Structures are given as C-alpha cells and as structure tokens.
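**Q** could you work out the structure for the sequence below:
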Amino acid sequence: MPEPSTPLPPRPTGAGVFIVRNPQSGRDVIRRDPSDIIAERLPDARVHELRDDETLADVVSDAVAGDDPPAVLGVLGGDGSVSRMAHQARRHGLPLLVLPGGTFNHFARSIGVDTVDAAIDALVAGEGMPVTAAEVSTGAGEPVTVLNAVSVGTYPQVIAEREDRMDRMGKWLGGVAATWRALRDAVPVVIAQEGRRAKVWSVFVSVGRNAPDRVAMMQRQTVHDPLLDVRIHHARGSRLRAVASLAFGRRTIAILRAVGLMPPDSDVERLVVREFTVAVRTPDGAPSVYVHDGELEEQAPAGYRLHCVVVPDAVRVYAPTSAQT
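**A** The predicted structure is shown next:
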C-alpha cells in the first residue's frame, strides 16, 4: 500500500531555509561542487559552512535563537551529518532538508534524494513525508537520533582503524588499509542480551525491516516501518568470513556467497523488535566503540550498555512524491 506523504511548506526561493554544509563530507569523492546549484536555485537560503571549531548543534542553536529563526533546517553532507541535523530538527520541531554530499548518502537514497537538485525539487514543491528513526543511548546522556543503522563489533573496529589513518591516507585508502588490518587483528566481542551471553563478530541494528540476506545493514530499506531489524553474527567462523559479512552491496554479497565467504544462515541470528538492549564487553586492546550512521562513538574501555528504541514519524523530511509509493 502507498506510504504516507506529508505536504510541507514550499520554499521556492529558499526563504526561511538554514543550510549547514560540512566541508569534510565526501572529500575523497570527485563531484561537482553543489554550492553554485544551491546559490542559483535557493538564492534566499542561508548557508553556513561548518568550521573545525564549531559543532552542528551549537550552530543550529544560535540560528534558532537569532532574530530571524529558520523554518527549515537543511544539511549538505554525508550520513553522519544528516543524522546529527535530524536530531536538531527533532529538537526544534522543524522539517529537514537533506542535500546529499557524502560518500554513500545512504539515507538520502532511502528517501529518493539522489542529487542536490532532487532535494531542491521537493523543497520547491513542498513534498515531504514523516520518517521513522531510532534513539540510541549508552548511559545517562541524551540519546542520539539514528536514521540508518547501529553496529558493534568488527565494523566499528574497522572504522576506528580507518579514522586513525585518514589524515595520512584519506578515507578510501584508509578504509582499504583498515580492512586488511581487520583480516589479521579483528577480535570478537562478548555480548549479553536478555540473560544470554555470546561471543559475536558483529551486531547490526537497522531502522526498519531490512533485506534478509544481509548481515551488515548500512542503508535502510523502508522509511516508515516502526521496527528494528537486528542481525547478530555469532563468532563461529574465521576473520575472513567476519570481514566478508560487512559487505552491503547486492552484487558483492552474491559473489561472496557464491564462493562460500558469507557466513551460513545458522551463524546469523535475526530479531525484529521495537526495542533492543545489549551489554557489550570488548577484549583488552580492542577499541570500545560503536557506530551509528557512519559516526564512531567511543565508550568506556570495560564495555558499555547499548539501548535502541524505534521512534515512529520522528522527523519530517522533504522528499519527492515518487519515492513515497
């Protein structure tokens, strides 16, 4: 059946739109600079380039508290920047404009926004929809908003290694080097969930039901489904299989499955729930981290407790009507 749409106020010139651009997003991807597109099509929008000494939350708070507060919050960046801006949109009760500017743009593609022009088309037409999200917390602090997925285990270990190498090698080469390092050094983590303990390579929590053949769920398959899809990859195989399980492209998964590198179904446990809590303990020397929407979050070395809960219709997003059916 058709998914729900929500008409949003059209902004044909960008009046009332405040856009934060993260210049670090997608810096290793060759693409046309979208600044000219935004300036030409949204001449009345305000665009703020995020500096190294600023946080997105502070920039938005200052804008909302100013003499001319925005009616729409926009972000030009990758999935991490988009999820942080979605959190601010929820906090201030404003609709979100997603301008894809990262490496993968998983969430933007989920809502049918493949280009900056497509996002602006939806803004000009006033087309939008409510999107389900998740809230994730690890302690007494404020929960973070998650739009795609959360992960613990091998994938965060790879991301932590990549972050260490990015300044020297760039994101892409750093990722390749981190993957090779994981083939040698990746270690399982121990989790406790509903009274059960297990040694696992990874846990992925997707917002909404995801493709059943995947372990690594980086991009959500639906934007309205008020459920969490959990995949627990038990540590019964090799490091090579653990790293292979991080593949998320359909063709790559098919090839790896054909040559026997993907884990068998018996090694992957699936849960479909509205709320998920897991205690995580990392071995000595391994990074105590988790990842949400590509963002690395460091935790106490002894381990942490991860709590995820689904939030239906969490944020209103500008998106083309063609993506809502």
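**Q** okay, CA-based contacts and neighbour counts for the rest of this
**A** Noted.
**Q** what segments of the stretch 151-300 of the chain are strands?
**A** Using DSSP state E, counting those that start in this stretch, the strands of the stretch 151-300 of the chain run over residues 189-193, 196-207, 228-234, 268-273, 275-281, 289-292, 295-298.
**Q** which ones are touching R109?
**A** Shown in contact with R109 (CA atoms under 8 Å, 6 or more residues apart in numbering): no residues.
**Q** and it, helix, strand or coil?
**A** Look at R109: counting by DSSP: H, G, I helix; E, B strand; the rest coil, its state is helix.
**Q** do you know how far the residue positioned nearest the centre of the chain is from T282?
**A** Geometric centre of the chain, nearest residue: D293, 2.0 Å, by CA atoms, centre = their mean. Distance of D293 to T282, given as CA to CA, to the nearest Å: 21 Å.
**Q** how about this one, so we can line them up?
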Amino acid sequence: MWARVALALVVGCVLVVALAAGSGGWLVLVIGFAGLALAGAGVWWALAHRGGARLLGGLLAVTAPVGVLVLYATSGLWVVAIGALSLWAAALASARASLRSLRHPKGPHGRRTPPPSRPVLIMNVRSGGGKVERFGLVERAEALGARVVLLGADDAYTDPELVARKAVAEGADLLGVAGGDGTQALVAAVAAEHDVPFLVIAAGTRNHFAMDLGLDRTDPVRSLDALTHGVELRVDLGEVDGRAFVNTVSFGAYAEIVQNPAYRDAKAATFLEHLPDLLQGAAGPTLEVRADDSRVHAPQAVLVSNNAYARADPLGGGRRPRLDGGLLGVIGARVEGAAQAAELAVLGERASGITSLTAHRVVVEADQERIAVAVDGEALELPTPVVCTVRPSVLRVRVPRHRPGAAYAPPTVDWRRIARLALGHPDPRTIKDAYDV
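**A** As a prediction, the model looks like this:
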C-alpha cells in the first residue's frame, strides 16, 4: 500500500510541474537542481582551497540556495515549487514506509540472565565533559553493589585494559565502562576474551555504540538499570591489527587531521587548515583498499565500521541497523573537483565518488610504511598493510530490559524496489527482524 501511495505521489509531483510548464514549471526543477549543484561546488572550493577561493566558495555555498528561493518568490514560481516539493517529500516518506515491514522495528529478544554479583565499572571522569560527576554515577553504581574504578582523576595515565584484566583476575563477573567509544572498545575486548558480560554507560561525548544499542544517551543513569533489571545481547566486535573497535576505523583525510595536536582544542580551524592539501593530494598517502574481492582505488577517505551503516552518505548515515550481522561496512569517498562535489550534493550516496561495500575482511594498503588511523576516534599510526576483521557475536552486552531502543534509520530509497512492491512482488530485503535492538 505504501509503495503504491509513493508512486501516486511521484505522479502527482510530475503533474504539478507539467501542468505549470507554460508558466515555467519545468524551470522549477532546473533552477532547484542548479542551485543545489552550485552549493555543492561552493562547499568544495571552500574546503579544498585557501584564501580568496575559499571565501568565494563559501559565498557561493550560501548565496546559491538563497538566490533560488528569491527567484522563486519574485517570479511567482513559489506555489509550483512548494507543491512539487511537498509531494516529493511525501513520496519519499511513503517509499521509506513501504520498506519497513513493522511500524516499530524489533529484533531478537535479549536473553534474561541473573544479575552480576561482582560487577566492576571503569569510569573516566573527564569523558563527556564530566558526565560521571554531573550525574552522580559513582554513588549510584556503588549503591547497586558495583565496584568503581576511576580514570582521569589525576594527570597520570591509567590503561583501562590493564584495569579490566586485573578486575577479571580478581573475580569480576561483569565489566562496564562510562567513557568514550575508544575506552569502551579496550574493555570490551577483555570482556569478550574472558566471556564476561559488558555494560555500556552512555557517558561519552557522542556515544555512537550506546545509540546503536538503544540506550538512553541523555541520561546515563538509566544504563545502570542493567545491573538489576537487564538482558544480554550478543553483538560483533571489530578488530584492526589486533586492536578491538566497537564503531569505526577511519583512514585518509579525517585520520590524518586528528593526528594533529591542535585538533582536540580547535577542531574546525585544524580541519580547514589541513584539508586542502589532503583533498588535492599534496599531503597524505595514496590508499588502496581490498574489501574481500572488491577494490577501492585511491580514496581520499575510508570508513570501516563494525557492521554497516544504514546509509553510505558521508554527510548523513546516522546509525547501524544491526550489530550482529557478522560483516564490516566500508564507505570510500573520492571527490576530485567541483563537478564531483556538485554531483554529490545532488545525488548523495549514489554519486560516483562514493563507494559502499560490506566485507568480512578489509585490507588497507598505502605507498607509505605507516599511516594515520583513527580507531573509534583515537589517533594512531599503524604499519601497512592494515587489516580489519570482524568477530561475530563474541561480545555479551548487558543492557537494561526497559530502554528507549535504537532510533529508526531510514533506508535509501530505491525506486525499482518501490515499483516491485507496488506491483505486489515480494521483497526479500524487507524483513521484520531487520533491527537488532
């Protein structure tokens, strides 16, 4: 039904433009796409150049869409534009609805297990701008019977992996982390190695892993409910050259930029300063990526994820529908000029400069002996070739029985699939267990 509604709305959108053709209806489409393309080209000039070219690119990125709106308003085409855009937006919403077999996606139920008797929680007091102290996580965890080990309380560095190994040796039957994704990955590796449950407390800055587990990122205290009223999920764990990762491994432009000591305190300024050389090939290695039997030649940026993201759009994406698919996601991006940037602005993840794959094993080679790598946001340098693999269902994650659940990530709209659904043909990729939490 939703697929048929989507196609009907597309027909309505075309009719609105066609019926207004005499008064410039087709001009609505041409002007709209031209403005979007010019904005994309402007963003490229702003990112890939310095000085006057950057200034002109920034102005173009801002003025192109504004100019389109002004032209619509002054020429009387705004009624046609609003009508066509409204119908197109409704068509996209209906198309995405048709690709969902359930209104509220559900996945495998967590397995109920007894509460831990000797849980150990490792908390980074600096993570997330001080969420551990702000939410009183130490006191709340200790009141539930957990032993808490603090990191970052002084200037001395404490290795969370060593703390986790010591806790297991002393009899801990659950390991938990209140901190960033990088700290979580180190402790998760120890938990998987010793087959003890792992608890994620959403006290980091972005908490991508917590989001995909369906935890409440606005209130990390709710994560502690897993200690008393929890269930277990089996999820995958990524590995890059023997080091675990729960979210992503980045190569190329982003990985090179985060190596700079100034990045942590001045992210935007450092990004704008170094990106032109990386995009134009004046800095950074030339990468070659092998994802099982597929190859990606000389991408400017590569993202390898523990399970694939819902969308390959580097400007969007959002989240991973599954954490137990047993596959790595691979997104490669190469934009070589303003024309390709304009194409990316119009087509998004379908642009020729974007490659999206899944694989069991990813090998990244380069023309340098060592390359910059960002593992769950942590800046590292690793010898080439760098090998990424996935360990299916090795991590026992304990989550609260009652949790918000992962936000729905809308799929990419493939109109051929929509047409098949509208004609009554079954779609094997629309399955009711598509989401794991």
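**Q** show me what the residue nearest to the centre of structure 1 aligns to in structure 2.
**A** In structure 2, the residue paired with D293 of structure 1 is D376, using TM-score structural alignment.
**Q** ok, now which ones touch that match?
**A** D181, G182, A185, F245, V246, N247, T248, V249 are the contacts of D376 of structure 2 under CA under 8 Å, 6+ apart.
**Q** make it 10 Å
**A** Shown in contact with D376 of structure 2 (CA atoms under 10 Å, 6 or more residues apart in numbering): 180-185, 208-209, 244-250, 305.
**Q** the residue mapped onto A134 of structure 1 from structure 2: which element?
**A** Using TM-score structural alignment, the equivalent of A134 of structure 1 in structure 2 is G238. Element membership for G238 of structure 2, per DSSP states H and E: strand 230-240.
**Q** could you tell me where stretch 95-106 of structure 1 falls in structure 2?
**A** The aligned range for stretch 95-106 of structure 1 is 197-208, by TM-score structural alignment.
**Q** could you tell me the end-to-end distance of that stretch?
**A** End-to-end for stretch 197-208 of structure 2, by CA to CA: 19 Å.
**Q** buried ones in that stretch?
**A** P197, F198, L199, V200, I201, A202, A203, G204, N207, H208 (16 or more other CA atoms under 10 Å).
**Q** quick check, nearest of those to A37 of structure 2?
**A** In terms of CA to CA, no member of the buried residues of stretch 197-208 of structure 2 lies closer to A37 of structure 2 than H208, at 31.1 Å.
**Q** next one: the closest one relative to Y263 of structure 2, how far apart?
**A** 20 Å.
**Q** before we move on, back to that, which of the contacts of D376 of structure 2 fall in strands?
**A** Among the contacts of D376 of structure 2, DSSP state E puts A244, F245, T248, V249, S250, S305 in strands.
**Q** how about those residues, which pair is most distant?
**A** Going by CA to CA, the pair spanning these furthest: A244 and S250, at 13.6 Å.
**Q** what residues are shared contacts of these two?
**A** Jointly contacting A244 of structure 2 and S250 under the rule CA under 10 Å, 6+ apart are V375, D376.
**Q** counterpart of T145 of structure 1 in structure 2?
**A** In structure 2, T145 of structure 1 lands on A244 (TM-score structural alignment).
**Q** count the neighbours of R416 of structure 2 for me.
**A** Per other CA atoms under 10 Å, the neighbour tally for R416 of structure 2 reads 9.
**Q** check L323 of structure 2 too.
**A** With other CA under 10 Å as criterion, L323 of structure 2 counts 27.
**Q** corresponding residue for it in structure 1?
**A** Checking TM-score structural alignment: L323 of structure 2 goes with V223.
**Q** quick check: closest non-adjacent residue to its match.
**A** Spatial nearest neighbour of V223 of structure 1, chain neighbours left out: V131 (5.3 Å); criterion: CA to CA, 6 or more residues apart in numbering.
**Q** T103 of structure 1 now?
**A** Nearest residue to T103 of structure 1, sequence neighbours excluded (CA to CA, 6+ apart): G26, at 4.6 Å.
**Q** wait, is that neighbour part of a helix?
**A** No - counting by three-state DSSP, G26 of structure 1 is not part of a helix but coil.
**Q** wait, it touches N105, no?
**A** Yes - taking CA atoms under 10 Å as the definition, G26 of structure 1 is a contact partner of N105 at 9.2 Å.
**Q** can you work out which residues contact both of the two?
**A** Joint contacts of G26 of structure 1 and N105 (CA under 10 Å, 6+ apart) are G77, G78.
**Q** ok, so what distance separates R165 of structure 2 from A172 of structure 2?
**A** Between R165 of structure 2 and A172 of structure 2 the computed distance is 9 Å (CA to CA).
**Q** how about A57 of structure 1, secondary structure?
**A** Relying on three-state DSSP, one would call A57 of structure 1 helix.
**Q** tell me the contacts of the corresponding residue of structure 2 for it?
**A** In structure 2, the residue matched to A57 of structure 1 (TM-score structural alignment) is E161. By CA under 10 Å, 6+ apart, E161 of structure 2 lies in contact with I122, A167, T183, Q184, A185, L186, V187, A188, A189, V190, A191.
**Q** neighbours of G195 of structure 1, how many?
**A** Count around G195 of structure 1 with other CA under 10 Å applied: 7.
**Q** that one: what's it in contact with?
**A** So G195 of structure 1 contacts V278 (CA under 10 Å, 6+ apart).
**Q** from D62 of structure 1, how far off is it?
**A** Distance, G195 of structure 1 to D62 of structure 1, using CA to CA: 45 Å.
**Q** give me the number of residues near the residue nearest to L279 of structure 2 when sequence neighbours are not counted?
**A** Spatially, and ignoring its direct neighbours in sequence, L279 of structure 2 is nearest to A48 (6.1 Å; CA to CA, 6+ apart). Neighbour count for A48 of structure 2, taken as other CA under 10 Å: 23.
**Q** residue in structure 1 matching A48 of structure 2?
**A** Counting by TM-score structural alignment, A48 of structure 2 has no partner.
**Q** so in structure 1, which strand runs the longest?
**A** Structure 1, longest strand under DSSP E: strand 304-318.
**Q** gap between it and the chain center?
**A** Centre-to-centre, strand 304-318 of structure 1 and its host chain are 11 Å apart (CA atoms, centre = their mean, to the nearest Å).
**Q** likewise for stretch 287-305 of structure 2?
**A** Taking mean C-alpha positions (CA atoms, centre = their mean), stretch 287-305 of structure 2 and its chain are 17 Å apart.
**Q** next, the distance between the ends of that stretch.
**A** One end of stretch 287-305 of structure 2 to the other measures 17 Å (CA to CA).
**Q** returning to what we had before: more neighbours: R165 and A172 of structure 2, which one.
**A** Neighbours were counted for R165 of structure 2 and for A172 using other CA under 10 Å; A172 has more, 21 against 17.
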